[in-house]
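**Q** Below are the sequence and a predicted model; questions follow.
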Amino acid sequence: MARNSKRGRPVSPLDERHYQAIALLADGRMNYSDIADSVGVTRRTLQRWRQRKDFDRELRKVNAKLVNEWRRTSRERMRLRTAQDMTWYFNAIGTL
């Protein structure tokens, strides 16, 4: 088990509340106070969690997964297969 460098106390592994907070942070629709309330912790506790390396690592993984999913679906939506698709696209961006 890793130790907290400031106090020398063992750091507990991430539990279900941590993963709920990570999902809500990655979603980006709620502020810290709302996320803390929905998870059942104080805002300060949520801020301390953000400073943990393991929490930050998991949050970056979730964010990367969301970005990759968005890129993949965006490429699929923007694939121009026919002349009609191209006409629609150029009309949509205002070049035709």
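**A** Nice, I can see it. Numbers count the residues shown, from 1 in each chain.

**Q** CA atoms for contacts and neighbours, from now on please.
**A** OK.

**Q** do you know how far the spatially most central residue of the chain is from residue 51?
**A** Closest to where the C-alpha atoms of the chain average out (CA atoms, centre = their mean) is residue 26, at 2.1 Å. Note on residue 26: its distance to residue 51, by CA to CA, to the nearest Å, is 16 Å.

**Q** go on, residue 43?
**A** 13 Å.

**Q** between the two, which one's more packed in?
**A** residue 43 (16 against 11; other CA atoms under 10 Å).

**Q** The more buried one is in contact with residue 49, isn't it?
**A** No: judged on CA atoms under 8 Å, residue 43 makes no contact with residue 49 at a distance of 9.9 Å.

**Q** dropping in the other structure now:
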Amino acid sequence: MSRRKRRGRPVAILDARHHQAITLLAEGRLSYGEIADNIGIDRRTLHRWRMRKDFDRELRKVLARNEREWRRTMQSRLRLRTAHDMTWFFDAVGTV
């Protein structure tokens, strides 16, 4: 059995710019162009990063962590014990 060499570019390790992009993408407030400008890369580079499996895996981890944190906070906040809790809830939901 012969082993085949993998062709193509070697996979690079995610650096600080990648992690900064992941954080900004997970927040969901900025567009791709704004995120790229903040990091100092081209928008197309950000699109190429999104196609990488390791980048996508890290982004999914951050999104899952944010969701768990949001659920934990919501469970404690939804008890609505004080007027401050009620104000926070209605501000978060977007009513009143």
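**A** Cool, the structure landed. The shown structure was predicted, so the numbers you read here are calculated from the model rather than taken from an experiment.

**Q** Can you pull the TM-score for these?
**A** The TM-score (TM-score structural alignment, normalised by the length of the first structure) is 0.75; 80 aligned residues with a CA RMSD of 2.1 Å.

**Q** shared neighbours of residue 43 and residue 51 of the first structure, which are they?
**A** Residues touching both residue 43 of the first structure and residue 51 by CA atoms under 8 Å, 6 or more residues apart in numbering: none at all.

**Q** Quick one: the strands in the second structure, in order.
**A** Counting by DSSP state E, the second structure has no strands at all.

**Q** Packing partners of the lengthiest helix in it?
**A** Looking across the second structure with DSSP state H, the single longest helix is helix 53-77. Packed against helix 53-77 of the second structure by the contact rule (3 or more CA pairs under 8 Å, 6 or more residues apart in numbering; DSSP states H and E) you find helix 16-27.

**Q** matching residues in the first structure for the helix it packs on?
**A** Under TM-score structural alignment, helix 16-27 of the second structure corresponds to residues 16-27 of the first structure.

**Q** so how much does that stretch differ from the second structure once superposed?
**A** In the superposition with the second structure, the average deviation recorded for stretch 16-27 of the first structure is 0.2 Å (mean CA distance after the TM-score superposition for the first structure).

**Q** what's next to that stretch, contact-wise?
**A** 30, 35-36, 39-40, 46, 49, 55, 58-59, 62-63.

**Q** Give me the ChimeraX select line for those, limited to the buried ones.
**A** Remark: buried members of those, expressed as a ChimeraX selection using 16 or more other CA atoms under 10 Å:
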select :35,36,39,46,49,55,58,59,62,63
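
**Q** Including distance to residue 20 of the first structure, could the contacts of stretch 16-27 of the first structure go into a markdown table?
**A** Shown next, in a markdown table, are those (distance: CA to CA, whole Å):
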| residue | distance to residue 20 of the first structure |
| --- | --- |
| 30 | 13 |
| 35 | 9 |
| 36 | 10 |
| 39 | 7 |
| 40 | 10 |
| 46 | 11 |
| 49 | 12 |
| 55 | 11 |
| 58 | 11 |
| 59 | 11 |
| 62 | 12 |
| 63 | 14 |
